[in-house]
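1. need a structure here:
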Amino acid sequence: MSFKHALSALVVAVLPFAAQADEVLKIAASPVPHAEILEFVKPVLKKQGVDLQVKVFTDYVQPNLAVEEKQLDANYFQHKPYLDSFNKDRKTHIVPVADGKVHVEPFGAYSKKIRKIAELRDGATVAIPNDPSNSGRALVLLQKQGLIQLKDPSNILATAKDVTANPKKLVFRELEAAQLPRALDDVDLALINTNYALEAKLVPTKDALFIEGADSPYANFVAARPDNANAPAIKKLVAALHSPEVKKFIQDKYKGAVVPAF
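-> The predicted structure is shown next:
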């Protein structure tokens, strides 16, 4: 066999293996529960030819910027009110992936100083997230407990300036969401996103003084850029996340602290 023929044969032999190379899908996620859920579906996607690579972030800003700047393909950490606010403020273009809702993390109130909300003193300091969507979520939850009254109870972007009645004269302290668990020693009450509560070893269903119901509209979903939101690999990811196995994983592992939204 001539060298030319031998080289051609080698190329033909190698081509099938090259064609079988996994497609890499890079996705940003918060450590808990998002990254844990993604790690659970990795083997399923591997069998479908998708190499899922999870990049963990501990804040709510970089996951969107990394997708917008095409450093990563998609992210899984946020709800729609937060994304809408982020896109508006940052002039970004991230979109929810169709049917991409995975779970709800019921938002809760925690304290190291009181055991029930009736013990909350007048003039107490209450820590809430400083991003518009989550601060509004916290204030709406406080209103449902009868602690404050908002100008518009349905305004999910309400701020402390929208409080029209505050009989206990609560003092609101706005902090970055990730900092809230660490503030528990310094405040009377803190309203904390469940992913950060779980990272801090808090058990929402046991430790929260009050918590959102499972009917919360703040479902977390997979998000991407408009140019790749319908990419086959992302569709495979969403399908894997919506499997009965993932539903059981969420229910068994988080025991009500995280609730399937599919």
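
2. make it CA atoms for all contacts and neighbour counts henceforth
-> OK.

3. what kind of secondary structure is residue 25 in?
-> strand (DSSP: H, G, I helix; E, B strand; the rest coil).

4. do the same with residue 4
-> Counting by three-state DSSP, the backbone at residue 4 sits in helix.

5. separation between residue 39 and residue 158?
-> For residue 39, the distance to residue 158 equals 35 Å [CA to CA, to the nearest Å].

6. more crowded one of those two?
-> Set residue 39 next to residue 158 and count neighbours by other CA atoms under 10 Å: residue 158 wins out with 22 against 13.

7. now the closest residue to the more buried one other than its chain neighbours: which helix or strand?
-> If the residues on either side of it in the chain are set aside, residue 158 comes closest to residue 136, at 4.4 Å by CA to CA, 6 or more residues apart in numbering. Using DSSP states H and E, residue 136 sits in helix 132-144.

8. which positions within that helix qualify as buried?
-> 132, 133, 134, 135, 136, 137, 138, 139, 140, 141, 142, 143 (16 or more other CA atoms under 10 Å).

9. please give me the structure for this one as well, since I'd like to look at both together:
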Amino acid sequence: MKWIKIALLFLLTLSLKADDKIITIGATPVPYAQILEFSKPLFKARGYELKIVEFSDYITPNLALNEGELDANLYQHKAFMEEFNANKGTKLVASTPVVLPPMGVYSKKYTDLKQVPQNAIIAIPNDPTNEGRALELLEQAGLITLSKKANATPLDITQNPKNIQFKELKAAQLPRALGDVDFAVINSNYALGANLMPKDALFLESKDSPFVNHIVVHESQKNSEKTKIINEVIHSKEFKDHILKAYKDILILAI
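-> Here you go, the predicted structure:
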């Protein structure tokens, strides 16, 4: 009996050591899971196995990270993360910037924003930070005027000469809704997943946008060995060269 207990303890120790060498990162499929897939050999060279968990929404990967089911995630900017922390009581922190996926205005019906008709229907993300980001983009395009920038909603519109109607949807639903509205303001990761390229956008976020997407970790893990390894891979020449080559004109490197 004693030897059985020792054997079980030994197996448990081996299992825990194996888990210590696995880094689990959550990501939306395009482009982040693809980018992380490329980085697997870079983790392996540093003695770690990278496990990628794909998510199709913006909520679940943060909840999973907060519960310790993930070591990190990659899909969000700091403003979204901070709003999420405030609303959900999570304790997440931005570890390192990675890329800016520029948000754009897309349409299947029109080829120029000068064609925006009276009473046009424009679909926008319904989460607070990305909704405000989308409305600010429409203001930059000259379609509306806002009374405030941060976390703006349609209620903050002070001038709307085209009497634009807004359809607030989950960010992941926007590409599918594009055929049912006049225009949609879509985050690049979801646009790319629907084969919409930034060059297809009628109006695109500028390169000086503050909405850079970060590697995000739980605050208790911000100085952990795994977080250090993740940041080391992200800042490696191989990783940066891959982004510049494979995602030229799609993503803006922020490292």
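
10. just checking, which helix or strand succeeds the helix or strand hosting residue 96 of structure 2 along the chain?
-> In the assignment (DSSP H and E), residue 96 of structure 2 maps to strand 92-100. Using DSSP H and E, the next helix or strand after strand 92-100 of structure 2 towards the C-terminus is strand 104-106.

11. helix, strand or coil for the residue nearest in space to the middle of structure 2?
-> When CA atoms, centre = their mean is applied to structure 2, the residue found nearest the centroid is residue 75 (2.4 Å). Recorded secondary structure, residue 75 of structure 2: strand (three-state DSSP).

12. so it touches residue 211, yeah?
-> No. With contact defined as CA atoms under 8 Å, residue 75 of structure 2 does not reach residue 211; the gap is 11.0 Å.

13. hmm, back to that, show me what the strand holding residue 96 of structure 2 is packed against.
-> Here strand 92-100 of structure 2 touches helix 78-88, strand 213-218, helix 225-234, strand 252-253, going by 3 or more CA pairs under 8 Å, 6 or more residues apart in numbering; DSSP states H and E.

14. at 6 Å what do you get?
-> Applying 3 or more CA pairs under 6 Å, 6 or more residues apart in numbering; DSSP states H and E, one finds that strand 92-100 of structure 2 makes contact with strand 213-218, strand 252-253.

15. of those, flag the one that's most buried.
-> strand 213-218 (a mean of 25; mean count of other CA atoms under 10 Å).

16. packing partners of that strand?
-> So strand 213-218 of structure 2, by 3+ CA pairs under 6 Å, 6+ apart, packs with strand 72-77, strand 92-100.

17. so what's the gap between the longest one and the chain middle?
-> Going back to what we said before, that points to strand 92-100 of structure 2. Relative to its chain's centre, strand 92-100 of structure 2 lies at 10 Å (CA atoms, centre = their mean, to the nearest Å).

18. equivalent analysis for the first one, please.
-> Relative to its chain's centre, strand 72-77 of structure 2 lies at 5 Å (CA atoms, centre = their mean).

19. same check, this time on stretch 200-220 of structure 1
-> 13 Å.

20. mean deviation of stretch 73-83 of structure 2 from structure 1?
-> Superposed on structure 1, stretch 73-83 of structure 2 shows a mean distance of 0.7 Å to its aligned residues (mean CA distance after the TM-score superposition for structure 1).

21. the residue nearest to residue 158 of structure 1 pairs with which position in structure 2?
-> Using TM-score structural alignment as the criterion, residue 136 of structure 1 maps onto residue 132 of structure 2.

22. and for residue 24 of structure 1?
-> Under TM-score structural alignment, residue 24 of structure 1 pairs with residue 22 in structure 2.

23. which non-adjacent residue is nearest its match?
-> residue 49 (4.7 Å).

24. gap between the one you found and residue 108 of structure 2?
-> According to CA to CA, residue 49 of structure 2 and residue 108 of structure 2 sit 42 Å apart.

25. got it, and residue 241 of structure 2?
-> According to CA to CA, residue 241 of structure 2 and residue 108 of structure 2 sit 33 Å apart.

26. quick one on the thing from earlier: neighbours of the match of residue 24 of structure 1, how many?
-> 17.

27. residues contacting it?
-> Contact analysis of residue 22 of structure 2 by CA atoms under 6 Å, 6 or more residues apart in numbering lists 48, 49, 50.

28. one more time with 8 Å, if that's ok
-> Residue 22 of structure 2 is in contact with 48, 49, 50, 51, counting by CA atoms under 8 Å, 6 or more residues apart in numbering.

29. which ones among those lie within strands?
-> Judged by DSSP state E, strands contain the following of the contacts of residue 22 of structure 2: 49, 50, 51.

30. and for the helix or strand where residue 63 of structure 1 lies, what span of structure 2 is it aligned with?
-> Residue 63 of structure 1 is part of helix 62-68 when elements are defined by DSSP H and E. Aligned using TM-score structural alignment, helix 62-68 of structure 1 spans residues 60-66 in structure 2.

31. ok so, going back, tell me which of the buried residues of helix 132-144 of structure 1 is nearest to residue 95 of structure 1?
-> residue 133 (16.3 Å; CA to CA).

32. wait, isn't that closest one in contact with residue 82?
-> Yes. With contacts counted by CA under 8 Å, residue 133 of structure 1 reaches residue 82, the gap being 5.0 Å.

33. residue contacts, the residue nearest to the centre of structure 2?
-> 27, 28, 32, 58, 213, 214, 215.

34. ok, back up a step: let me have the helices and strands packed on strand 213-218 of structure 2 in a markdown table, adding distance to residue 42 of structure 2 as columns.
-> Formatted as a markdown table, those follow (distance: least, CA to CA, whole Å):
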| stretch | distance to residue 42 of structure 2 |
| --- | --- |
| strand 72-77 | 16 |
| strand 92-100 | 16 |
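
35. elements contacting the helix holding residue 136 of structure 1?
-> Helix 132-144 of structure 1 packs on helix 80-90, strand 125-129, strand 149-150, going by 3+ CA pairs under 8 Å, 6+ apart.
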